[in-house]
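Enquirer: what's the 3D shape of this:
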Amino acid sequence: MRPDQAPFHDPLDDPPWAMQLVVRAEKTDPPNHEAVCEAAATAVVRLLTDPRAAEPGGEWHDAVREWESRRIRKVTRRARGVRWPEAEALPGVTVEHAGAQVRAFPPGPVSDVPPQLAKLQVAGLDLPGADEPAPPPEPPYAALALNPDVTITTGKAAAQCGHAAQLLLRRGRRRHVAAWVEAGARVHLVRDEEWRRCVKQSAVAVRDGGFTEVPPGTMTAVAWLVRK
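Expert: The predicted structure follows:
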């Protein structure tokens, strides 16, 4: 998955790069699956549109450009207790949404993850779904849908939603994307529409690289913008 604007880079080049996402998941009153996915997607977009990443000369600009020239990998980790404020002390962007807190960090080589993040657990983040679908926000917002025929953990789903939102940011019509970002890059995870209808109306689709949980090429998520 490479945004259209990114220069070509051999995806087999080493070292691989990734954006780290950290989900706050306390033992008591953890967030639900959908809220984490939505918060992760918004966090990715807000980091990529932050002046530190979007503007030449920004402290994250070169790292984002290098990362987007490769395979777009994201790693979702969980933090609880003192580990969360340790993670928040590092440069990044936090989104709080519907009881979920997710922080996105500037991308970098997977071999050079800050120790505060490297010690956080990657596998096993799987949270219960909400009892009822949440209503969509006021437009403009990004509608995301996950493939119901593919079983993935919350951590994996959050990364896939982040991928979908990123592709929408890079490939969507400029003025529509600008309005969405200006409104806060709100995201709604669709649960009550047939998957085939979601695919038909989508603007972008995520096909997974196959590094974890699903075979390579699996369509995991789609996204489209809902405008006023």
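
Enquirer: when you work out contacts or count neighbours from here on, use the C-alpha atoms and nothing else.
Expert: Will do.

Enquirer: just so I have it, where are all the strands in the chain?
Expert: 17-24, 74-79, 93-97, 100-104, 108-109, 141-146, 187-189, 204-207, 219-226 (DSSP state E).

Enquirer: burial of the nearest residue to residue 79 once chain neighbours are set aside, as a residue count?
Expert: Nearest non-adjacent residue to residue 79, counting by Cα to Cα, 6 or more residues apart in numbering: residue 24, 5.0 Å away. Per other Cα atoms under 10 Å, the neighbour tally for residue 24 reads 23.

Enquirer: list the contacts of residue 24.
Expert: Residue 24 sits next to 30, 78-80, 84, 100-102 when contact means Cα atoms under 8 Å, 6 or more residues apart in numbering.

Enquirer: quick one: contacts of stretch 82-99?
Expert: 22, 24, 31-32, 35-36, 38-40, 42-43, 46-47, 79, 101-106, 116-117, 120.

Enquirer: what residues of it count as buried?
Expert: 84, 87-88, 92-97 (16 or more other Cα atoms under 10 Å).

Enquirer: for these, which two are the farthest from each other?
Expert: 87 and 97 (17.9 Å; Cα to Cα).

Enquirer: my read: residue 48 touches residue 55, true?
Expert: No. Residue 48 is beyond contact range of residue 55, at 9.8 Å (criterion: Cα atoms under 8 Å).

Enquirer: between the two, which one's more packed in?
Expert: The residue with more neighbours, out of residue 48 and residue 55, is residue 48; 23 against 14, by other Cα under 10 Å.

Enquirer: one more to put side by side:
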Amino acid sequence: MTAARVLDPLISRYASWLAMPEEATADTSDEDDPGEVVLMPMVLRIERREPPDRTALLEAAAAAALAVCLDERCKPGGEWHEAMITWTRGRIRKVSRRARGAHWTAVQSLPGRTVRVGDAEVRAFLPMRVAEMPKELSRLQISGSELEPDEPGPPQAGVPALWLNPEVPMSAGKSAAQVGHATMILAALLRGDGLDAELERWAANEFRCSVRTADAGTWRRLHPGDDPEAAWRRHRVAVVRDAGFTEVDPGTVTVLAQWPG
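Expert: Reported below is the predicted structural model:
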């Protein structure tokens, strides 16, 4: 998968990110000029009368974020390559906004990928500088994305399980960004291990995954402790550790991503 090359910068950085002490994870180097921040916008479709199931929305977000990264237009020489590789070489930041009705329709023309899971839809966009965000996106609200918890049942067999931290409440918007990080890390680690065939099969299944809130026992069993690299090598578990810009403290492990098999 040629487009997967844009994830190569994540491979070597993964272990070092997780080894950083908590007080070092909150990098505020660009906060003096927020307009220069480069991030991936994600828009969650949340209609007022018929909001989607929370779990389906998060699963759509997880797939959409990776679908943009591995779109054929991101391969070397493609029209999206420069924007994507610039982002993956820097800080991986996402922001989730909500839309409904005409505002949801309006963003479909912007460069990105829309994924539907069940009754839920999410569109992830090509990374961009905040100062250059088009009005169709900038006018959308970031707050108000919370949805009632649902009961999705056991994770689906044969697809990655993305386990949310049971001790860290997060809004649907924050959770959407975190599971998007998780699928990107999983894909990068698969590529780093030369498992391109598995990545191709995942792509053929539209990057489907199961998002669940872990119970305490599952979280303890899968948590890598002080050795995240060994957790991947032995158990195919990857970790998302947040920089602490919104909602959670710096260094918080928000998601444990478990590759099947």
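
Enquirer: and the strands of the first structure as JSON lines, adding distance to residue 158 of the first structure?
Expert: Below are these laid out as JSON lines (distance: least, Cα to Cα, whole Å):
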{"stretch": "strand 17-24", "distance to residue 158 of the first structure": "9"}
{"stretch": "strand 74-79", "distance to residue 158 of the first structure": "7"}
{"stretch": "strand 93-97", "distance to residue 158 of the first structure": "13"}
{"stretch": "strand 100-104", "distance to residue 158 of the first structure": "10"}
{"stretch": "strand 108-109", "distance to residue 158 of the first structure": "19"}
{"stretch": "strand 141-146", "distance to residue 158 of the first structure": "10"}
{"stretch": "strand 187-189", "distance to residue 158 of the first structure": "11"}
{"stretch": "strand 204-207", "distance to residue 158 of the first structure": "12"}
{"stretch": "strand 219-226", "distance to residue 158 of the first structure": "10"}
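
Enquirer: which residue in the second structure lines up with residue 4 of the first structure?
Expert: With TM-score structural alignment as the criterion, residue 4 of the first structure lines up with residue 11 in the second structure.

Enquirer: residues near that match, how many?
Expert: As a measure of burial, residue 11 of the second structure has 18 neighbours, counting by other Cα under 10 Å.

Enquirer: nearest spatial neighbour of residue 146 of the first structure, chain-adjacent residues omitted?
Expert: Per Cα to Cα, 6+ apart, closest to residue 146 of the first structure is residue 221, 4.4 Å.

Enquirer: mind checking what the one you found lines up with in the second structure?
Expert: Aligned partner of residue 221 of the first structure by TM-score structural alignment: residue 255.

Enquirer: wouldn't that match be in contact with residue 177 here?
Expert: No. With contact defined as Cα under 8 Å, residue 255 of the second structure does not count as touching residue 177 (10.6 Å).

Enquirer: who has more neighbours, these two?
Expert: residue 255 (28 against 21).

Enquirer: roughly how far does the more buried one sit from residue 49 of the second structure?
Expert: Relative to residue 49 of the second structure, residue 255 of the second structure is positioned 30 Å away (Cα to Cα, to the nearest Å).

Enquirer: before we move on, what about residue 18 of the second structure?
Expert: Using Cα to Cα, which is the criterion applied here, residue 18 of the second structure is 41 Å from residue 49 of the second structure.

Enquirer: and if you look at residue 192 of the second structure?
Expert: From residue 192 of the second structure to residue 49 of the second structure the distance is 44 Å (Cα to Cα).

Enquirer: for the most centrally placed residue in the first structure, which non-adjacent residue is spatially closest?
Expert: By Cα atoms, centre = their mean, the first structure has its centre lying nearest to residue 162, at 1.7 Å. Excluding the flanking residues, the one nearest residue 162 of the first structure by Cα to Cα, 6+ apart is residue 41, at 4.1 Å.
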